[in-house]
Structures are given as structure tokens and as C-alpha cells.
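In: A structural model of the following input is requested.
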Amino acid sequence: MNVHTPLPVLSSLYPDRQLRAHCTDQRIGVSLNDLCHLELLLEPASERSLSGTLDRLSGNEVQQTHLVLAACEAAFARWPNLDQLRLATASSHVAIDSLVAEGLFQRVATDKVVCSAHALWQQTRPWLHKGNAAAYPQHFVQSGPVRHPLRPAPLPGTLYSRFIPWLGQTLTFEQVDLQRDLPAFNRWMNTPRVARFWEEQGSLEAHRAYLQKQLDDTHTLPLVGRFDGQSFGYFEVYWAKEDRIAPFYQAHDYDRGLHLLVGEEAFRGKHFYTAWFSSICHYLFLDDPRTQRIVCEPRHDNYRQIANFDRSGFAKIKHFDFPHKHALLVMLSRERFFSDRLYTPLDVVQPLHEGTIA
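Out: Model (predicted):
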């Protein structure tokens, strides 16, 4: 994407791209419906730090909070190697105080706050459609022999949105809608490339029953991924504590797991992969801040997928045997995901350290 092209921001709150940031080396301007409401005057502080002075901020309190958050998102999207954005304000702003309370900013002086990459990318409001809702209350229940936290029922519709600068498209993850998504799911599952590893070929009715089972199961969440509204793949998210994988490792209460497939050939390749894979991991870590690990169990001979997991920061833990396949357990930690900025393509940002963290 051209650096002078307006960048859509806060996709979860402004899905029609009506909130946009204009970034140059001298300023960040944020416009709502083509009217500029925020202007941040910039000067480089160091190679990985940027300083800005808030020169204009208008709108009501909610809009101002959105505008400041949008400017931070734009800064870290425009300059992916940035460690921190230092913001000076000439006067007190309720929006700034609110974002300090939420953890986006750390106040370092009466008129100065700092936003770090870690803080920005762990905010929920830019990407999750449930906004900054508190974590679901912890209450333990029993499912057969397994004691685990009660899981929230997801809202139907879009759960996560993110504008992908290197594609110029908006990526969304949405809960499966049987009427809308069944034909594509059926076609994907009967594609030889997918069927080889999923082994779920079948009729429309068989696949309707399959998806309905996932929707009814409180430990799974079936999602469809879309780029600018066009479906491209299926993502089956699960809570590992209640899953068949739990006996094969020491599952924590909020570990998440994932099965996935890209059904549309037009959306295969590095540029799309770096967008959707980093984003599905981002979604899982944002959905509940108590999730510290994501696990996956690809078939041992799915070499392409295993190589992708490896490049995306997953540690190889061990091989083990399910009744239906010989699998490799791989794991990604929350610490590594955010510290090594795995929400951004690896050829843009260099990891801060080498090695794997389980």
C-alpha cells in the first residue's frame, strides 16, 4: 500500500472505512467522513521511537477517544519497527486520561504519555467487535471428567476486523452462518487438497450436521474468514482444556486451539497467509487476556503447514498419536507473539530475540 494512501483505522468500530489516517513523516491526521478531527505533529526521537504533539482534537468525548486510538494504530501500522510513540499535549484531555486508565498510554509527565507497541496491539477496541468488554467472569463447571471455566457464548456475526495495509483489504472473522456459508464449506471440504488432510468429504447435509455440531458445542467456535467480504477459509477454534488434545499435554484453563483451511485458491500465498494467520492468532489472544498459549496439532506429514507454523513463531513440542492420525503438537506463547511482533510479516519486523518460547 502506498504510504500516502489514507489508512482505514479502527475497523471494528468503523467497518465502512469512514475513519482514516493520513500519515507522513511530519504528521498524522485522522479524518471522520473526510473531515479532519485530529492532527499530530511528528518528529523522530530515535530509530524506534517517535514523538508527537497533539495539535488538534475535536468531537465529543467518545469520538476523541476513538481518534487518539486511531492515531496510535496508524503510527504502528505505518512504521512497524516502532517501539513507542511519545505524545505531548498542551492541555488536559479526557480522552487521554481514559486511555491511560485502559492501559494504552503510560503517563511519564503531566503533559506527556507514551504508547508502546505491546500496549497498542493488546487493545481490543480497534479489532474486536465486542470492544473493550471485561474478561468473562471465571466460574468453574464440570463437563464429564473435565473441570474447566464456563465459556462465553459468542455473539453471531463479525467477531474481528483488521485492515491489512500490504493487501489494501479488510480481513474479518465471522461466526459460521449455515444458510450463507454451507455451500462454500461443502465445496472446500470436497476439494482433494483439503480432503487429504481433513478427511471430511461429504454431502451438503453431512456438512450441515458437522457445522451444526460445532455451533452447538460450547468448547468450539466455527469461523469463516473473509477479505473485503469474500469468503476464503474456515477456522475451527476450540478451548483446549475440554478438547481431545488435552490428555496429550498439560492444558491450561485458557489455552486455545485451532484447525484451519484455505478453501479458495485465489487467496493462497505468502501475502494472504501473513495476513490471516497472524490475525487469527491475534484474535485468539485478544478474545480473552487470560489466554497465554495457542496449540495446534497438524498431521505429521503436512509439511507445508508445519513449516508455516515454524515461521510464525510456534515451537515444536512433540509427536503423538491420535486414534485417527500421527500428529505434531506445536505451541505459540502470548509473550512471543507480542514481543516478536508476529502480528506483522516477519520480513518487515526483525524479532527482538531468537529461539523458541513454549
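In: alpha carbons only for contacts and neighbour counts from here, please
Out: Fine.
In: For Phe309, grab the count of nearby residues.
Out: Neighbours of Phe309 under the rule other Cα atoms under 10 Å: 19.
In: how about it, what does it touch?
Out: Going by Cα atoms under 8 Å, 6 or more residues apart in numbering, Phe309 touches Val330.
In: in the helix or strand encompassing it, what's buried?
Out: Under the criterion of DSSP states H and E, Phe309 resides in helix 303-311. The neighbour-count check on helix 303-311 (16 or more other Cα atoms under 10 Å) flags 306, 309-310 as buried.
In: how about this one, so we can line them up?
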Amino acid sequence: MAKIEEIECTFSHLNRTISFRSVQIQEDLPILHRWMHQKHIKPFWKLDLSMEDLHTWLTKSTGASHKDVYMGYINDEPACYLIAYNIKEDPIKNYYAAQPVDLGMHLLIGPREYLNQTDGEAIILAMGYFLFNKYGATRIIGEPDVRNRIILPIIKRLGAKELKEIELKAKKAKLVAIEKQALLDYCVQYPYKATLNGEVNNNFCGEHTTNGEH
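Out: Predicted coordinates for the structure are as follows:
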């Protein structure tokens, strides 16, 4: 588990505590290298590289000015890799009518056993809480591969809207948007606890839902 001072966000939901911290190359490179070579990840990320080449890729990614990269945990176990990026500085802006409130994201769930409805939902709700609160966005944009039969049903159940199907350089994707209010309304059904930068905040996005208060 990351040192407590490194954790930016925690989110407890369905008896799971999801936490996020910034990527640390030396610590996280072996984990990501293992994940990128797994059968359920290789076809989508296409980063089954040598350790040296993946180090170069990760160094470039963490050093980019238009994105932030995070490791996510379920309880004490590494669970996911998250990229948050500025839509205005990414080619995805050319595929739809981008709005100033949009934030782009890529999410990789590493261990195969976490690719299920319950863990996937907890990770995505935690991700939403973290990104909406940290970046002040009101809509998160993603472009999962059309073949992703696990994440797509989960995010649709959480209120994501499919904008269109698009052809990217490396894949055919579903361009999807998750509105802050949609996650807010979904999350009100369940009790949760959350912190951001060490401060307790049990209100999902700093406002009331349309269905009542938390």
C-alpha cells in the first residue's frame, strides 16, 4: 500500500476502499509491466513492451504537461492505472463537439479478478469522485474499445452516454461521456465515505443530488 501521505483520494463503496495516488515510476513500473502482458490487457493497450521500453513510455507519460497519471488500489492491492488529460490538447477533440467542462480519461483495470460488476463499479465511482472534485469538470470523456464487454456495460449502468462510434488510429472505440450529475444520482443509492487530500468529504461532488442529500 502507498504511504498515507501519498494518497490523494479514498472512496469506500460496497465494502471496498479505492484509493488513488500519483504514479511513481520506480515503484509502479514492474506492476504495469506485468499488467501490460496479461491477455485481457494486451489487445487493448498494445503496450506489452520490454521493461526498458515501458520505462521510456511511462516517463514520457508522467512528464506530459497535459495529463496526470495515477495508480489506484482496492484496499491494499494495486488495481488500476488512471490517466486524466486535457481534452483541448488531445486529438480526441477532433472527434466530437468538445465542451470546456470536459475532462478526458483512460482507465486500465489490472488484475483480471477485478474485472467484474462489483469491483468495476466501485473503481469507476471512485474515479468519478476523484476526477470531478480534483479537476472541476462536469463531464468525463472516455473512448473504450468496442470489444470491451465488461467496462462498457458498467459505465452505461452508471449513467454514461454513448456519443458515437469512432475510428481511432489504433482501435475502433465507443466515445462515451459520463456527466457528474449522473454519477451523483447513482451514488446516492449507496452509503460511502470519501476523502480528498486527507480531508473527509462525504458529498460526492460538493453539491446536493436531484434525489436528495447524502
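In: care to give me the TM-score?
Out: Here the TM-score for the pair of chains, by TM-score structural alignment, normalised by the length of the second structure, is 0.80; 191 aligned residues with a Cα RMSD of 2.3 Å.
In: related to what we said a few turns ago, skip ahead from the helix holding Phe309 of the first structure and say which helix or strand is next.
Out: Heading C-terminal from helix 303-311 of the first structure (DSSP H and E), you reach strand 315-321.
In: Tell me the counterpart residues of whatever helix or strand comes next after that following strand in the second structure, please.
Out: Counting by DSSP H and E, the next helix or strand C-terminal to strand 315-321 of the first structure is strand 326-333. Per the alignment by TM-score structural alignment, strand 326-333 of the first structure matches residues 172-179 in the second structure.
In: cool, stretch 49-63 of the first structure as well?
Out: Counting by TM-score structural alignment, stretch 49-63 of the first structure lines up with no residues of the second structure.
In: what's next to that stretch, contact-wise?
Out: 37-45, 64, 67, 82-90, 94-95.
In: Quick one: buried ones out of those?
Out: For the contacts of stretch 49-63 of the first structure, a burial check counting by 16+ other Cα under 10 Å picks out 37-42, 64, 67, 82-89, 95.
In: Mean per-residue distance, whichever helix in the second structure runs longest versus the first structure.
Out: The residue-count maximum for a helix in the second structure (DSSP state H) belongs to helix 117-135. On superposition with the first structure, the mean distance recorded for helix 117-135 of the second structure (mean Cα distance after the TM-score superposition for the first structure) is 1.2 Å.
In: Now do that helix and strand 172-179, the angle between them.
Out: Interaxial angle, helix 117-135 of the second structure versus strand 172-179 (axes from the mean of the first three to the mean of the last three Cα atoms, to 10 degrees): 60 degrees.
In: The first structure: matching residues for helix 117-135 of the second structure?
Out: So helix 117-135 of the second structure sits over residues 270-288 in the first structure, by TM-score structural alignment.
In: The second structure: which residue goes with Ile317 of the first structure?
Out: Aligned partner of Ile317 of the first structure by TM-score structural alignment: Leu163.
In: so what's its match up against?
Out: Per Cα under 8 Å, 6+ apart, neighbours of Leu163 of the second structure: 174-177.
In: wait, doesn't Asp102 of the second structure sit right on Ile87?
Out: Yes: Asp102 of the second structure lies in contact with Ile87 (Cα atoms under 8 Å); the separation is 6.7 Å.
In: From Arg107 of the first structure, how far off is the counterpart of Ile7 of the second structure in the first structure?
Out: Here Ile7 of the second structure is matched to Thr158 in the first structure, going by TM-score structural alignment. Distance, Thr158 of the first structure to Arg107 of the first structure, using Cα to Cα, to the nearest Å: 34 Å.
In: Show the residue spans covered by the helices in the second structure.
Out: For the second structure, the helices defined by DSSP H occupy 25-36, 42-45, 51-63, 117-135, 151-157, 180-187.
In: Which of the contacts of stretch 49-63 of the first structure fall in helices?
Out: Among the contacts of stretch 49-63 of the first structure, DSSP H puts 64, 67, 94-95 in helices.
In: The helices of the second structure: which one's closest to His13 of the second structure?
Out: Among those, the nearest to His13 of the second structure by Cα to Cα is helix 117-135 (6.0 Å).
In: For that closest one, buried residues please.
Out: Quick answer for helix 117-135 of the second structure (16+ other Cα under 10 Å): 119-133.
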